[in-house]
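[1] Give me the fold of what follows.
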Amino acid sequence: MHYIDKITKYLGYFTALVLVILVLLVVYDATVRYMFSSGSIALQELEWHLFDVIILFGISYTLKHSSHVRVDVFYASYSQKIKNIINIISSIFFILPFSLLIIYISIDFVLLSYEQNEVSSNPGGLEYRFLVKSLLPISFLFLILQTLSHIKLDWKNKK
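    Coordinates of the predicted model:
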């Protein structure tokens, strides 16, 4: 499972790079729009697509570093053994089924977009909308892999 953690680490680095690019694009877009009264629909859509990359690929990286949302009011006071058991149970009964459901539903969503050669409805918008939609099943596949790695680690540390 070490290779999964390595993939997730590099996915996190990629996401950080995309975040830097997004910040630069937003600064450029705002500067051009307010100082020169100009702008680009395609650039604004690209910003949204980069935001999608950050959110979707950041999910597995966040799980790897246990930075995801949980109710820490009770969790913080539990022993490490109990925390590991809770992590295993929540991974098996919540993260994995939800991720599999998202993948199952989103594959048809992506295929339909690809078959229709879906483009932006805005004039001057981006083409190949299926590319950004394909991030959905891919990102949840990464989440499944990271969850399995997390379960193995928690199982090993449970004893």
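
[2] use CA for all of it now, contacts and neighbours both
    OK.

[3] From one end of stretch 29-48 to the other, what's the distance?
    Start to finish, the residues bounding stretch 29-48 are 13 Å apart (CA to CA, to the nearest Å).

[4] in this protein, which residue is closest to the centre?
    Of all residues in the chain, the one closest to the mean position by CA atoms, centre = their mean is L56, 1.6 Å from it.

[5] Please provide the structure for the following sequence as well, for comparison with the first:
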Amino acid sequence: MVLKAIDSLNEFIGKILSFIAIIFATIIIYEVFMRYVLNQPTRWTFDATKQLYGFYFLMLGAYALKHQSHVRVDLLIQKFSPAARKWTELAGYLIFFFPFAWVFLTRSYEFAMRSLAQGETTYGAVQLPVYPLKISMVVAAALLLIQGIAEVIRLLTQKEPGHHDA
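    Down below sits the predicted model:
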């Protein structure tokens, strides 16, 4: 039940984010048209697309983990038995993933709260607020952490080592 809720949440967020990619692409096309066809570049598109891309990239981390889409180096463990692969993956989560996810969560929280308190904005002619992007780092870290917990529970409870249930 908990695994399904975590997976469903990250699946939903991944699907919603696909629309942000459309918005992102539309803004880039708009800027290219304005700059190269009308010779009237805009001032806001660079900051807006940079922030949208950062948001998009950050928020898809848990979705990618759910779908086992992160870069992995399986050259060594592909030769292991299914049980050895399972325990190696578990060790990887415990030694590398969870410490990283915890530091990402706690540090991004501090980073976001400082940005929010300062009312941080971008530099330049159009000053867009930066703190929403930094707050999204906290949300992304939390989603990544709970998806990692789901993956570990799945590894610990799987009946057939090497088989990934959704």
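
[6] what TM-score comes out when they're superposed?
    Overlay of the two chains. TM-score (TM-score structural alignment, normalised by the length of structure 1): 0.92; 158 aligned residues with a CA RMSD of 1.5 Å.

[7] just to revisit the earlier point, would you check that the residue nearest to the centre of structure 1 makes contact with S134?
    No. Using CA atoms under 8 Å, L56 of structure 1 is not in contact with S134, being 10.7 Å away.

[8] Quick one: average offset of the lengthiest helix in structure 1 versus structure 2, please.
    Using DSSP state H, we find that the single longest helix of structure 1 is helix 2-36. When structure 2 is overlaid, helix 2-36 of structure 1 sits 1.0 Å from its aligned residues on average, using mean CA distance after the TM-score superposition for structure 1.

[9] Identify each buried residue in the helix or strand just after that helix, please.
    Scanning forward in sequence from helix 2-36 of structure 1 by DSSP states H and E, the next helix or strand is helix 41-64. Under the neighbour-count criterion of 16 or more other CA atoms under 10 Å, helix 41-64 of structure 1 has 42-47, 49-54, 56-64 buried.

[10] same question, stretch 88-98 of structure 1
    Neighbour counts over stretch 88-98 of structure 1 (16+ other CA under 10 Å) mark I88, S91, I95, L96 as buried.

[11] residues in structure 2 matched by that stretch, start to end?
    Using TM-score structural alignment, stretch 88-98 of structure 1 lines up with residues 90-100 of structure 2.

[12] Ok, stretch 18-32 of structure 1 next?
    With TM-score structural alignment applied, stretch 18-32 of structure 1 matches the range 20-34 in structure 2.

[13] Check the offset of that stretch from the chain's centre.
    Distance of stretch 20-34 of structure 2 from the chain centroid (CA atoms, centre = their mean, to the nearest Å) equals 21 Å.

[14] For it, report the contacting residues that lie outside it.
    With contacts defined as CA atoms under 8 Å, 6 or more residues apart in numbering, stretch 20-34 of structure 2 is touched by Q40, P41, T42, T45, T49, L52, Y53, Y56.

[15] mean per-residue distance, the helix or strand encompassing R85 of structure 2 to structure 1?
    In the assignment (DSSP H and E), R85 of structure 2 maps to helix 82-92. Its aligned residues in structure 1 lie a mean 1.9 Å from helix 82-92 of structure 2 after superposition (mean CA distance after the TM-score superposition for structure 1).
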